[in-house]
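Enquirer: Coordinates for the following, if possible.
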Amino acid sequence: METKIDKASPVPLYHQLAELLQQEISSGRFQSGEKIPSENVLADLYRIGRPTVRQAIDSLVRKRLLVRRRGSGTFVAETPERVDLFSLAGTMASFKASKRAPKVILVEPPRRAKVISGISNPFSGTEAIYLSRRTLVEETPVLVEDIYLDARIFAGLENMKLEGISLSQLVEDSFHFVLTGGTQQFNITYPDTRLTELLDVRKSTPLLAVNRFLDSSLQQNAIYSDLFCRTDEFIFSQSLGGLSHG
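Expert: Presented below is the predicted three-dimensional model:
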């Protein structure tokens, strides 16, 4: 680290130090999860007071670039892994592309049910096959999916064992058609009592809520899902393809 603090500059010293530390993080000089020098070391290196150093670190903690660990020091924040949430290969395949293996557990096995709620749900007012499942990564719950499937084209699914099975693969192998596309709507919500228990979060924890509509080669909106995602373990993303011309 080079000493580049300009005490004659009108820019506050703490802001200058915060910028320097942020550059060190962006450049890879300080890696994700690595401990940075102590406040005393930084104060000596840049010939500034500890309160100024603490103010700079505080600003980077607020930006979630640094994290303090009591009794251990200050560390570069771990970067959450990215999961392509919109993947026709299915949720399980999306998580399996990450470095940590997922475990998908059925919360409610598939059953025929009258859908009586949900403004976005295309099956509202009709019967659908409903199931709910939870995804855990290293025993930490990260995602809950409430899934509704067209009861006509998925007849018999309620009698199948779905533990640990990819729905997209099941569609292809057992029902002999493929998922062709769909849409997603994103929102922020707060968990009810059920979700606080399933995701192990507080009611004040914001969740990424997704309404997912999937089309099959037989029918539009063949599958509808409400997804509730914790975002402290993973960054849920959506890949965009290039535009075609002609």
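Enquirer: from here on, contacts and neighbour counts on C-alpha atoms
Expert: Fine.
Enquirer: all strands for the protein, in order.
Expert: Taking DSSP state E, the strands of the chain run over residues 66-69, 73-76, 81-84, 102-114, 127-137, 140-150, 179-189, 207-216, 223-229, 234-237.
Enquirer: Single out the most deeply packed of those strands.
Expert: strand 223-229 (a mean of 23; mean count of other CA atoms under 10 Å).
Enquirer: For the comparison step, fold the sequence that follows:
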Amino acid sequence: MENLPQYRKLYEVLRKRILTGVYQEGDLLPSENELSAVYEMTRPTVRHALETLVKDGLIFKKQGKGSIVRKPPQNIGILSIAGTASAVGVRYLKTDILQKPAVQAWPEDFPFELSELEQESGCIYMERLRYVEEEPVFYDINHLPNIYLPRIAQRSFENKSLFEILRQNYQIEIIGGEQKLKAVKPTVKIGQLLHLKPGQPVLYMERKLTTNKENFHIYSTIYFNSEKHAIFGTF
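Expert: I've put the predicted structure just below:
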């Protein structure tokens, strides 16, 4: 985290403590003065970190009290550029790795346009099944360009956030993206993975996320069981 802005360093510390349960729902965070003293940061820097946590839906401000930890909402912010773990909260999310990261050629019918460097480099392919409160909700297929990611196939992704691994180990940050979504009839495989009822449709999403690295995009195909969860986005 050496190269991160000061506010971002504090944000990362507080965010991790909230998502790992060090700070529980309803807990009061240390005051701006206390955080400023402990982390030797100015109050505007501390305030910037707290405002970012508010935007992520991890805390809310209450007049006369301060910053209070909130439970991630039942609605899931998958329409934002935040990752699933950030949108749901790691305390409520479990991940099974169906296909460990493996280097391969890009699919011929890939739905997004690739840069020349991405095309030449091949991709890192992985599949994950993600549970919210013990129920399968996301079947997540990822394609990453095989650049900037030394030894990523050797890392464990079990119950871990892909975005966190990219951010902490490879300094790759999400800065924007595009996506398409529609309701589709699931295949037998997807119906079984997501425990869908006969005839129940599934929400299908294609996402291309832009990062701070040139010629490096994150490509995701997501099947989402929306029976008990809505999705939302902030614009």
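Enquirer: about what we covered before: let's have the strands of the first structure in TSV, adding distance to residue 46 of the first structure.
Expert: TSV is the format used below for these (distance: least, CA to CA, whole Å):
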stretch	distance to residue 46 of the first structure
strand 66-69	19
strand 73-76	18
strand 81-84	34
strand 102-114	45
strand 127-137	42
strand 140-150	41
strand 179-189	42
strand 207-216	41
strand 223-229	42
strand 234-237	35
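Enquirer: Distance of the counterpart of residue 217 of the second structure in the first structure relative to residue 216 of the first structure?
Expert: Using TM-score structural alignment, the partner of residue 217 of the second structure in the first structure is residue 222. Distance, residue 222 of the first structure to residue 216 of the first structure, using CA to CA, to the nearest Å: 6 Å.
Enquirer: what do you get for residue 26 of the first structure?
Expert: Taking CA to CA, one finds residue 26 of the first structure at 43 Å from residue 216 of the first structure.
Enquirer: Same question for residue 183 of the first structure.
Expert: Distance of residue 183 of the first structure to residue 216 of the first structure, computed by CA to CA: 12 Å.
Enquirer: same check, this time on residue 184 of the first structure
Expert: From residue 184 of the first structure to residue 216 of the first structure the distance is 15 Å (CA to CA).
Enquirer: for residue 61 of the first structure, same thing?
Expert: Taking CA to CA, one finds residue 61 of the first structure at 46 Å from residue 216 of the first structure.
Enquirer: so where's the longest helix in the first structure?
Expert: helix 13-27 (DSSP state H).
Enquirer: residue range for it in the second structure?
Expert: Under the criterion TM-score structural alignment, helix 13-27 of the first structure matches nothing in the second structure.
Enquirer: mind listing what's buried in that helix?
Expert: 13-18, 20-22, 25 (16 or more other CA atoms under 10 Å).
Enquirer: Nearest residue to the middle of the second structure?
Expert: The residue lying closest to the centre of the second structure (CA atoms, centre = their mean) is residue 83, at 1.4 Å.
Enquirer: which ones are touching that residue?
Expert: Listed by CA atoms under 8 Å, 6 or more residues apart in numbering, the contact set of residue 83 of the second structure reads 161-163.
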